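Trainee: Predicted structure and sequence below. I'll ask about it afterward.
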Amino acid sequence: MQLLRTGEVSDAALVLFSGGQDSTTCLAWALDRYRRVETLGFDYGQRHRVELDRRAALREGLAALKPEWRERLGDDHTIALPALGELSDTALTRDVEIALGDSGLPNTFVPGRNIVFLTFAAALAYRRGLKRIVGGMCETDFSGYPDCRDDTIKALQVALNLGMESRFALETPLMWLDKAETWALAERLGGDRLVDLIVEDSHTCYRGERGARHAWGYGCGVCPACELRANGFVRYRARTA
C-alpha cells in the first residue's frame, strides 16, 4: 500500500469547472461523493469567456441544493493561460466562422487544451493534497476531439503519476454518456432544481452569446455546442415525459 504524503486527502477532489453544462454536472457528481471538493477554471482567451463569469452563481446554486454539498464545496481557483490562446488559431480563440478544418477536425479544436488543463490541474492538486481530478471529457457525444478520448485520459494519468511520483485518479463520469444521459444524470444527482440551475446559469455556446433564452438555456442556438446541448435536452425530456 502506498502511503499518502503529509496533507493528502484520499476522498477529496479537484473538478475542472468551466461554467458549462458538463463541468457543472461533474461538480455535482463529485460533491455527491467526496468529503472536500475544490474547483478550477482556465482563462485562455476563449471566445466564450462568459462561461467563467457563470461559475460563481453555479457554485452558490449547487451549495444551496443540499446542506452536505455546501459543507463539501471548497476553494475555487482560476489559472490564466494566455499562451494557449495565443498559440491556437481556432474558432474558440478567434472571431472566425466555425467549420471543419483540413484535418477533418472542427476548427473549434484547441490543440493540447485538455492535456495542458489536466497537467496544470495535477500540479495544483499535488500542492493542495487532492488525489482525484474530475473532468467532463466525453467520447460519446463529442466533436471528434482526440484529447477527449478515454485512451488519451488513461495515458495522461500514467504520465502524470510517473512524472509527479503520485497516484492521481483522473475521473471522467461523462465519458460514456450522451447529452441526454448527462441531463438525466443531473436530475438523479440534484432533481429538477439542478436541471433548472444548469439551464439558467451554465454556459455552453461557443460564440459566447447570452441573449436568447431557449428551453435548454442560453446561446446562439446554431453552433455545434448549442446544437448538441439542445438535441440532448429534447431527447432527455422525451424520455422523462
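Mentor: In hand now; what should we look at? Small disclaimer: the values here were computed from a predicted structure and weren't measured.
Trainee: contacts, neighbours, all on C-alpha from now
Mentor: Fine.
Trainee: And the helix or strand hosting residue 159, what does it pack against?
Mentor: Using DSSP states H and E, residue 159 sits in helix 150-164. When contacts are defined as 3 or more C-alpha pairs under 8 Å, 6 or more residues apart in numbering; DSSP states H and E, helix 150-164 packs onto helix 113-128, strand 169-171.
Trainee: Now do the buried residues in the longest helix along the chain.
Mentor: If you go by DSSP state H, the chain has its longest helix at helix 179-201. The neighbour-count check on helix 179-201 (16 or more other C-alpha atoms under 10 Å) flags 179-187, 189-190, 193-201 as buried.
Trainee: So which residues of the protein form helices?
Mentor: 21-31, 50-53, 55-65, 67-72, 82-87, 113-128, 150-164, 179-201, 224-240.
Trainee: Compile the ones you listed into JSON lines and extend it with columns for distance to residue 218.
Mentor: Converted to JSON lines, the helices of the chain look like this (distance: least, C-alpha to C-alpha, whole Å):
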{"stretch": "helix 21-31", "distance to residue 218": "11"}
{"stretch": "helix 50-53", "distance to residue 218": "11"}
{"stretch": "helix 55-65", "distance to residue 218": "14"}
{"stretch": "helix 67-72", "distance to residue 218": "26"}
{"stretch": "helix 82-87", "distance to residue 218": "24"}
{"stretch": "helix 113-128", "distance to residue 218": "24"}
{"stretch": "helix 150-164", "distance to residue 218": "29"}
{"stretch": "helix 179-201", "distance to residue 218": "7"}
{"stretch": "helix 224-240", "distance to residue 218": "9"}
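Trainee: Okay, one more to line up with it:
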Amino acid sequence: MPLAARVSNRILCMHGGISEQLEDISRINDIKLPLPAVKHIPIARDLLWADPDKDAKGFQPNTIRAISCIFGPAEVAAACEKLKIDLIVRGHQVVEYGYAFFADRRLITVFSASRYQEELHNYAAVVCVNRFLELSFVQLKPEDFEKIRDEKGEQNPEQVTNNVESKQETKPADPKAAEKPNEAPKVEAKKEEKPKEDDKTDKVPEKGQLKTAEKTKNG
C-alpha cells in the first residue's frame, strides 16, 4: 500500500499525520518500498504514526505511542500552505461519531471501524469525494448506541480522543465563506440522523471552497 494519497492535488490522505520533515510532496515518492523499519525513516514514520493534538505547540514527541510526534493546529495550517493543499484526511484514532475535525477543519480524522475492539461503542464513518471535490460522510451507527452510552453515564475516555474536535461541538460554517477563495475548507455541520447534502455545483470549487455533507445509517 502507498504511504499517502492525493485527491486532485488538493486533499492529502495518510494513516497517521504530517511530518516536520515533509517539505514537499515529492519527498514521499522518494521513500523506497518495502520499508525496512519505519522508525529510521522520519517521514514514513510520521505518515504512519503521528497524531494531532490541540494543545501541541510545534512538533513534539508522541509520548503516548512512544514513536513519531504530535502536532498542533498551527502545524496543520503551515503544512497545507507549504504542500499547496486544502485538506488533510487521516485515520489512526477512534472518534465517537466516526469522524472529527481539527485545525479549523483543515484536518479530518476518519475512523471506519464501528464498535472498535467491542468495548468502544463508536460509529464508523466513510468520507466520499465526488468529481466536484465535494465531500460527504456516511456514518454507520452501532445498534443500541444511545442505550449503551446512557448506561455508561459518560463517554469512554478512550473512545473520544483529546486532540480532535467532537462532531457535536461543530458549529455551522459561515454561508458567505465560499465567497472567500483563501479561506480554509469549511464544513457545514448537520444534525445527527437528518442528512441533507449540500447544493451541488457544476464546476470544481476554487481552493478553500470544499463542501461537505453527511449521511447516517444504522449498522
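Mentor: Sure thing, it's come through. Small disclaimer: the values here were computed from a predicted structure and weren't measured.
Trainee: Put one on top of the other, what's the TM-score?
Mentor: The TM-score (TM-score structural alignment, normalised by the length of structure 2) is 0.27; 100 aligned residues with a C-alpha RMSD of 5.6 Å.
Trainee: ok so, going back, would you mind finding the most buried of the helices of structure 1?
Mentor: helix 21-31 (a mean of 25; mean count of other C-alpha atoms under 10 Å).
Trainee: From the contact counts, what lies against that helix?
Mentor: Against helix 21-31 of structure 1 (3+ C-alpha pairs under 8 Å, 6+ apart) you get strand 9-16, strand 36-43, helix 179-201.
Trainee: I'd like to check the angle between that helix and helix 55-65, please.
Mentor: 40 degrees (axes from the mean of the first three to the mean of the last three C-alpha atoms, to 10 degrees).
Trainee: the inter-axis angle of helix 21-31 of structure 1 versus strand 36-43?
Mentor: Using the same axes, to 10 degrees, helix 21-31 of structure 1 lies at 160 degrees relative to strand 36-43.
Trainee: okay, the angle between helix 21-31 of structure 1 and strand 9-16?
Mentor: 170 degrees.
Trainee: what's the angle from helix 21-31 of structure 1 to helix 224-240?
Mentor: Using the same axes, to 10 degrees: helix 21-31 of structure 1 against helix 224-240 is 60 degrees.
Trainee: Report the angle between helix 21-31 of structure 1 and helix 179-201.
Mentor: Using the same axes, to 10 degrees: helix 21-31 of structure 1 against helix 179-201 is 100 degrees.
Trainee: my read: residue 214 of structure 2 touches residue 137, true?
Mentor: Yes: between residue 214 of structure 2 and residue 137 there is a contact at 4.2 Å, judged by C-alpha atoms under 8 Å.
Trainee: Compare these two (neighbour count), which wins?
Mentor: Neighbour totals were compared for residue 214 of structure 2 and residue 137, and residue 214 leads with 24 against 20 (other C-alpha atoms under 10 Å).
Trainee: Distance check, that one against residue 145 of structure 2.
Mentor: To residue 145 of structure 2, residue 214 of structure 2 is 18 Å away according to C-alpha to C-alpha, to the nearest Å.
Trainee: Next: residue 71 of structure 2.
Mentor: 31 Å.
Trainee: For the two, work out which one has more neighbours and name it.
Mentor: Neighbour count, other C-alpha under 10 Å: between residue 71 of structure 2 and residue 145, residue 71 has more, with 25 against 14.
Trainee: Kindly check the end-to-end length of stretch 80-87 of structure 2 for me.
Mentor: Span of stretch 80-87 of structure 2 from end to end, C-alpha to C-alpha: 7 Å.
Trainee: same question, stretch 29-37 of structure 1
Mentor: 10 Å.
Trainee: go on, stretch 48-60 of structure 2?
Mentor: OK, stretch 48-60 of structure 2 end separation, C-alpha to C-alpha: 16 Å.
Trainee: Contact partners for residue 4 of structure 2?
Mentor: Contact analysis of residue 4 of structure 2 by C-alpha atoms under 8 Å, 6 or more residues apart in numbering lists 12, 13, 14, 15, 28, 47.
Trainee: same question, residue 179 of structure 1
Mentor: 141, 228, 229, 231, 232, 233.
Trainee: The last one and residue 183 touch, don't they?
Mentor: Yes: between residue 233 of structure 1 and residue 183 there is a contact under C-alpha under 8 Å: 6.8 Å.
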